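Novice: Sequence isn't available, so here's the structure alone:
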């Protein structure tokens, strides 16, 4: 439900033992966030209150049980309070079923709010897959949780950071299985999802680069047949359908070109093929301090009936509770959710 032409954005706390609550609070300390949207945190209000106390910042928590109760005032953070964390058992940096269950509950609730139209878009904080699974929720990650609860069969992960916009044919599977999933129809599916995603993000460069799977894109069958048997036919069919695509391009060339803006977006064949160049672009390591100096990048799930963006970094258990986590990725995820909400009635995700 939009108020004053600003979308209402639901933001999950992530794993309460992680940096998730901290980066959410830090993001909502920015007036610029309230200028572009009406943000609501979803999780346990006591977790966010504890973070505020630790950070010694002058903001208040407004616990609500309905979106209608939100105030959307700078300095007063609205929290859709689920009361789902056992504070006496919460330990920063610790994997636990309790924390996993709370994180999962926050995600499920934000999906429900979006599906019923009470909020316009969702943004997720980082979760720990082991904690989620120890709690009995057997999902590989956020993407799969969203697909399950929105009853979505065709979806894909899109990573966005500056010039790099990378969609994946497969994500959370073994490398051996990933090779088997490189099929013509799936590649065409993600090309369509990527095109719609680029339009939704307001991109004008709609040229799509498609990565090869094998070294040198197979080198005419010398290093595998998938590039010739599956990827090339997908490229030819995509061209016939009117998409501006190029490929299969050897990945070591494709991502170098993409980083300079040669493509509006690229199709990666598996998880690490897309994630490694993406994180080289957005993640900056401070060798002297032995910690990340900056973490940028947004994860968007395309194909869903609702909008979902996310930080594209993990729980960072090693620095949880220390007050040094950067909210950069969270701010970018919120901005992307706002941008997508402007186009959601024009393009089907």
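Specialist: Right, received. Where do you want to start? Not measured: the values here are computed from a predicted model.
Novice: When you work out contacts or count neighbours from here on, use the C-alpha atoms and nothing else.
Specialist: Noted.
Novice: Tell me where the longest helix sits in this structure.
Specialist: Looking across the chain with DSSP state H, the single longest helix is helix 97-115.
Novice: and that one, what does it pack onto?
Specialist: On a contact count with 3 or more C-alpha pairs under 8 Å, 6 or more residues apart in numbering; DSSP states H and E, helix 97-115 meets strand 8-12, strand 38-43, strand 121-124, helix 129-134, helix 142-149.
Novice: Any chance you could list what contacts that helix?
Specialist: 10-17, 42-43, 82, 84-86, 90, 119-122, 124, 127-137, 146, 149-150, 305-306 (C-alpha atoms under 8 Å, 6 or more residues apart in numbering).
Novice: circling back: turn the helices and strands packed on helix 97-115 into TSV, including distance to residue 338.
Specialist: As requested, the helices and strands packed on helix 97-115 are exported to TSV (distance: least, C-alpha to C-alpha, whole Å):
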stretch	distance to residue 338
strand 8-12	8
strand 38-43	10
strand 121-124	8
helix 129-134	27
helix 142-149	19
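Novice: A further structure is provided below for comparison with the first:
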């Protein structure tokens, strides 16, 4: 059989265990890595010894990974932290050995991982980059239910807004642009990517009257990259970049900071947004939501984003192939 996508279990006390069997509706071949004791009661699953082993129709393929014990929905247990981390590392090892097509990760609780295992990374993205050898990465959020699609890459991510101007250095912005350009070609099959770059300030600084970062730093960088042949628009006012006619003019937008990038995606396609890690030597996608402890175990988990993440991973793998 063709290698399946590897779906990591994420936080056992969150909605991840509920999402795994619901994701069978995606029509995507995947195998869930985790402890079957954490799955909802009555889940039809089949344990496999290798990710590509055959599975009876309608059954969730499970690559068993034992944890410290059962999980209680909505109540994270620090004893499970080591297992969550080990599952991610196992998935990376499998995909790098060619035994998995791509990785889709279900949500983790960074707080629980820090409390239970001293997890030293801000999140999935940074840990995956470390497992891949410390490669430079960027986070892309992409819609699957909006036309034209909205793909955004924040150049700075989880830092206070007051720190963004200093953090948005030429090197940081250039890396985000180059990673986006390469990913659009390799993973999305766009031969000549068009990238829009948002300004930092209102009205993209309005000629320096509302901030000089655009005129003094961002515009010269874009001119230099255009001279290399990159198709870049900007710096653009962020408030006019994301309506449908504007999105039709570019393939992805590189934004200055977290909310500038994520608000349009979550507004346009809250349930179908997908998180993609750019720059890794393997494909990684994830649903664009958290562990949802408040609804875990209550039968209210929405698999739309997980299904979208699996389908995007499949399509990205086809593009790379």
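Specialist: Perfect, I can see it now. As the structure is a computational prediction, the values presented were derived from the model and not from experiment.
Novice: ok, back up a step: so which of the helices and strands packed on helix 97-115 of the first structure comes closest to residue 203 of the first structure?
Specialist: With C-alpha to C-alpha as the criterion, residue 203 of the first structure lies closest to strand 121-124 of these, at 19.5 Å.
Novice: quick one: contacts of that closest one?
Specialist: Here strand 121-124 of the first structure makes contact (C-alpha under 8 Å, 6+ apart) with 7-14, 107, 110-111, 114, 306-311, 333-334, 337-338, 341.
Novice: what's the mean distance for the longest helix of the first structure versus the second structure?
Specialist: Average distance, helix 97-115 of the first structure versus aligned residues of the second structure after superposition (mean C-alpha distance after the TM-score superposition for the first structure): 2.0 Å.
Novice: Excluding residues flanking it in the chain, which one is nearest the residue positioned nearest the centre of the second structure?
Specialist: Centroid-nearest residue in the second structure, with C-alpha atoms, centre = their mean: residue 275, separated by 2.4 Å. Closest residue to residue 275 of the second structure apart from its sequence neighbours, by C-alpha to C-alpha, 6 or more residues apart in numbering: residue 141 at 4.6 Å.
Novice: mind listing the strands for the stretch 201-349 of the first structure?
Specialist: Counting by DSSP state E, counting those that start in this stretch, one finds strands in the stretch 201-349 of the first structure at the ranges 208-211, 245-249, 265-268, 283-286, 291-295, 298-302, 308-311.
Novice: Out of those strands, the one nearest residue 50 of the first structure is which?
Specialist: Proximity to residue 50 of the first structure, assessed across the strands of the stretch 201-349 of the first structure by C-alpha to C-alpha, is greatest for strand 308-311 (21.8 Å).
Novice: before we move on, the earlier item: wait, the residue nearest to the centre of the second structure touches residue 289, no?
Specialist: No: judged on C-alpha atoms under 8 Å, residue 275 of the second structure makes no contact with residue 289 at a distance of 9.0 Å.
Novice: Next one: residue 139 of the first structure from residue 317 of the first structure, what distance?
Specialist: Taking C-alpha to C-alpha, to the nearest Å as the measure, residue 139 of the first structure falls 20 Å from residue 317 of the first structure.
Novice: List the contacts of the residue of the second structure most remote from its centre.
Specialist: Distance from the C-alpha centroid of the second structure peaks at residue 209, with 36.0 Å (C-alpha atoms, centre = their mean). Going by C-alpha under 8 Å, 6+ apart, residue 209 of the second structure touches no other residue.
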